[in-house]
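What follows is a predicted structure for the sequence shown.
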Amino acid sequence: MKSLARFMKALGVAATLMGVTALTAVAADAPKAVLSNSDCVKCHSAAPEAVAANGGAHKTSVSCQDCHAGHPPTVKKIIPECSQCHSGKPHYKLAACLRCHNNPHTPKIIKLANNITEECLSCHSQQIVKLKQLPSKHTKLACSFCHNVHGKIPLCTQCHKPHSADMGSADCKRCHQAHMPTAVTYASDTTNKMCASCHKKAAEHLIKTTTKHKDVACVTCHKDKHKTVPTCQSCHGTPHPASMLARFTKCGECHNIAHDLNRWDSSPQKAADKAAPAAGAKKGKKK
């Protein structure tokens, strides 16, 4: 009886082992379970929330499994390289993607490091051309000095004091280009008040003058570019007789205060005319 009992026990163990082996074989042959985004969010909540809020194409065109091909222990390397999808010509060296796109789940929220320029130029190449074409203090600054947040246009008044108290950053842009600030340009409808904020002496003369220039816009004469000195003949032609123009070849010899042209008492010829009688009078006294 004991022998029979031992035999039956051994037979049971063998049957159990055979069943386990069979089940293992079936499990090995069965297809692997396919995960979906809904499976991932059961454990990983932060990344899906970030993708949903600011994922860009990572939200609309990519699933979790497109980047993370599996889960340990089935897959050992679950953090992908950017170059797996973003091949071809990247904005910058692939090894440095995360310097700007430091959260791959929100790729368009770009946080910039301090004192960077080279990375910026990989996309914004024309700006450095302008900065070097007409060097200024801006040329020596890192891009991130002004643009410390990607896509943010800083206010000029954060660094620069406006020319007059009633001017703001919007007024700065009327004349100054951010990457060529010393190349002053202006529109044809620029007001005299705008010009007067820098050219105060000229404005004072124009306000006091009795000539028609008082009612003329600054940009009417100075219309080509900043600091242009116009020729009087372009508007006035030749208003004086040829004999006078032969003696005084330049308008400024008499009308030497450009913005108050009827005040010419201090002109060289006027001074010479005043000095001549005085000299003659002295000679008469000596006689």
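All right, it came through fine. This is a predicted model, so every value here is computed, not measured.

Please count neighbours and contacts with C-alpha atoms only from this point.
Will do.

so how far is V26 from L17?
L17 sits 14 Å away from V26, going by Cα to Cα, to the nearest Å.

got it, and G12?
For G12 relative to V26 (Cα to Cα), the value is 21 Å.

quick one, longest helix in the chain?
Secondary structure of the chain per DSSP state H: the longest helix is helix 2-29.

helices or strands up against whichever helix or strand comes after that helix?
Using DSSP states H and E, the helix or strand that directly follows helix 2-29 along the chain is helix 37-40. Helices and strands in packing contact with helix 37-40 are listed as helix 64-67; criterion 3 or more Cα pairs under 8 Å, 6 or more residues apart in numbering; DSSP states H and E.

what's around N54, how many residues?
15 (other Cα atoms under 10 Å).

what about D29, neighbour count?
For D29, using other Cα under 10 Å, the count is 9.

make that C97, sorry
When neighbours are counted by other Cα under 10 Å, C97 registers 19.

Can you tell me how far it is from C120?
C97 sits 12 Å away from C120, going by Cα to Cα.

repeat for K173
In terms of Cα to Cα, K173 sits 22 Å off from C120.

And A278, by the same measure?
72 Å.

more crowded one of these two?
Shown here are A278 and C120; by other Cα under 10 Å, C120 has more neighbours (20 against 11).

List the residues that contact the more buried one.
By Cα atoms under 8 Å, 6 or more residues apart in numbering, the contact set of C120 is C143.

State the helix or strand in which G280 lies.
Following DSSP H and E, one finds G280 within helix 268-286.

My error: substitute S234 in the last question.
Mapping S234 onto the secondary structure by DSSP H and E places it in helix 233-236.

What's the first helix or strand after that helix?
Following helix 233-236 toward the C-terminus (DSSP H and E): helix 242-247.

got the buried residues for that next one?
Buried residues in helix 242-247, counted by 16 or more other Cα atoms under 10 Å: none are found.

Check it against this one:
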Amino acid sequence: MQIELLPLYVLIGALSGVLGGALGLGGGIVVVPMLLLIFHLREIDPLVMTQLAVATSLATIIVTSIGAVRAHHQRGNMRWPLVWRLATGVAVGAFAGAFVADWLSGPRLAQLFGLFAVILSVQMVLNSLRKVVLDAPERLPGTPGLTLAGSVIGLVSSMFGIGGGSLTVPFLNACRVRMQQAVAVSSACGLPIALAGCVGFIIAGWDNPALPAGSLGYVYLPAAIGIGIASYPMARVGATLAHRLPATTLKRIFAGVLFIIGLRLALG
């Protein structure tokens, strides 16, 4: 199981936790590229390497999302009725996303992740330039519309091993939900995405002979444990830093790095 790499996985967890807490990003967008690099150096079969990274990232989100939900609930920003209206679609989409990712070849999934990272980096820069409209009335769709939106968010999030914040928050912002509430609802939706996606990846990868020892389906347990141990406490450190550092500048720098990484993956 190469348990000697555990300190490296802990380091990845710490970095993803700090960046996630400081910039309001899900750790998956940090974890997946780093795991891809490690798995490439370990010469894991390219046909399963990306699925392994994505599924392992989802497993770590289970831990971090629980802490985030609790924090947002304590601050009074959680809108549980809205969460329940999104949750079914999100869970179904996330479960299906695991099988879509399994159906794709590893290199093609990596290219799609890279394209997603490029789009996300551009979105981050544009959001940092956008003026916030205050006190605008909400325009949320009905339950069928929210279920459909949740299904798309869950599907894409599960395919790329992210908690869905990069999709849920912009969607809710477009519906004119207050930012604090949008982030809170997004964090709550991250839990069904991670749980349903993880179950899907475990089933889809069960008994795959190309997977390394220590894998539960597509979830690589040593990496999931190491990253999960560090990301949860370090997310609080990142949240504290967010109040002391120029968040807008940091987001633009991270967007630039993400753009380069995404372009490299997209171009193969």
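Structure's in. What do you need? Predicted model only: the values in this text are computed from it and were never measured.

Got a TM-score for the two of them?
The pair, once superposed, lands on a TM-score of 0.18 when counted by TM-score structural alignment, normalised by the length of the second structure; 87 aligned residues with a Cα RMSD of 6.5 Å.

who touches the helix holding S234 of the first structure?
Contacts for helix 233-236 of the first structure (Cα under 8 Å, 6+ apart): none.

Now do stretch 147-161 of the second structure: everything it contacts.
28-29, 32, 53-58, 85-98, 100-101, 113, 163-164, 167-168, 193-194, 197.

can you check stretch 114-123 of the second structure too?
Against stretch 114-123 of the second structure from outside (Cα under 8 Å, 6+ apart): 29, 166, 254-256, 258-266.

If we only consider these, which is nearest to V125 of the second structure?
Top of the list for closeness to V125 of the second structure, among those and by Cα to Cα, is A255 at 6.8 Å.

ok, that closest one to A68 of the second structure distance?
Taking Cα to Cα, one finds A255 of the second structure at 23 Å from A68 of the second structure.

before we move on, what about T147 of the second structure?
Counting by Cα to Cα, the separation of T147 of the second structure from A68 of the second structure is 23 Å.

all strands for the second structure, in order.
Applying DSSP state E to the second structure gives strands spanning 215-216, 219-220.

I'd like these laid out as a markdown table, including distance to G13 of the second structure and mean neighbour count.
Converted to a markdown table, these look like this (distance: least, Cα to Cα, whole Å; neighbours: other Cα atoms under 10 Å):
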| stretch | distance to G13 of the second structure | mean neighbour count |
| --- | --- | --- |
| strand 215-216 | 18 | 21 |
| strand 219-220 | 14 | 25 |
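
Same list as before, those strands that is, but in TSV and with distance to M234 of the second structure included.
Formatted as TSV, those follow (distance: least, Cα to Cα, whole Å):
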stretch	distance to M234 of the second structure
strand 215-216	25
strand 219-220	21
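
So which of those strands is nearest A22 of the second structure?
strand 219-220 (26.7 Å).

Now tell me what touches that closest one from outside.
Counting by Cα under 8 Å, 6+ apart, 52-53, 55-56, 59, 198, 201-202, 212, 214 sit against strand 219-220 of the second structure.

chain center to it: distance?
16 Å (Cα atoms, centre = their mean, to the nearest Å).

For the nearest residue to H73 of the second structure once chain neighbours are set aside, give its distance to P233 of the second structure.
Leaving aside its chain neighbours, H73 of the second structure sits nearest to A184 (7.7 Å; criterion: Cα to Cα, 6 or more residues apart in numbering). Per Cα to Cα, A184 of the second structure is found 18 Å from P233 of the second structure.

out of those two, which sits in the more crowded spot?
Taking other Cα under 10 Å, A184 of the second structure and P233 do not tie; A184 has more neighbours (27 against 17).

W80 of the second structure - nearest residue in space that isn't next to it in sequence?
With sequence-adjacent residues excluded and distances taken as Cα to Cα, 6+ apart, W80 of the second structure is closest to V185, at 7.6 Å.

Return the list of helices and strands in contact with the helix or strand hosting A202 of the first structure.
Counting by DSSP H and E, the element that carries A202 of the first structure is helix 200-208. Helices and strands touching helix 200-208 of the first structure, by 3+ Cα pairs under 8 Å, 6+ apart, are helix 192-196.

Distance-wise, check the closest residue to L82 of the second structure other than its chain neighbours relative to S128 of the second structure.
Once flanking residues are discounted, L82 of the second structure sits nearest to V185: 7.4 Å by Cα to Cα, 6+ apart. For V185 of the second structure, the distance to S128 of the second structure equals 21 Å [Cα to Cα].

okay, the two: which has more neighbours?
Taking other Cα under 10 Å, V185 of the second structure and S128 do not tie; V185 has more neighbours (29 against 14).

Distance check, that one against T240 of the second structure.
V185 of the second structure sits 21 Å away from T240 of the second structure, going by Cα to Cα.

Please apply the same query to S186 of the second structure.
20 Å.

neighbour count winner among these two?
When neighbours are counted by other Cα under 10 Å, S186 of the second structure and T240 differ, and S186 comes out ahead with 27 against 14.

hang on, isn't the more buried one packed against N173?
No. Judged on Cα atoms under 8 Å, S186 of the second structure makes no contact with N173 at a distance of 11.0 Å.

what number of residues lie near T249 of the second structure?
T249 of the second structure: 12 surrounding residues under other Cα under 10 Å.

cool, and L206 of the first structure?
Using other Cα under 10 Å: L206 of the first structure sits among 21 other residues.

now swap in G226 of the second structure and tell me
22.

and if you look at T143 of the second structure?
14.

Please determine how far it is located from S158 of the second structure.
Taken as Cα to Cα, the span from T143 of the second structure to S158 of the second structure is 22 Å.

what do you get for V18 of the second structure?
Using Cα to Cα, we find V18 of the second structure at a distance of 22 Å from S158 of the second structure.

For these two, work out which one has more neighbours and name it.
Using other Cα under 10 Å as the criterion, V18 of the second structure and S158 rank with S158 on top: 36 against 26.

Okay, the more buried one and G190 of the second structure: tell me how far apart.
10 Å.

same thing with G28 of the second structure?
According to Cα to Cα, G28 of the second structure stands 11 Å off from G190 of the second structure.

what about the two, which has more around it?
It is G190, of G28 of the second structure and G190, that has more neighbours when counted by other Cα under 10 Å, with 31 against 28.

I'd like to know which of the contacts of stretch 114-123 of the second structure are buried.
29, 166, 254-256, 258-263, 265-266.

picking up where we left off before, from the contacts of stretch 114-123 of the second structure, pick the one nearest H73 of the second structure.
When the contacts of stretch 114-123 of the second structure are compared for distance to H73 of the second structure (Cα to Cα), S166 wins out at 20.1 Å.

Please consider this matter closed, and thank you.
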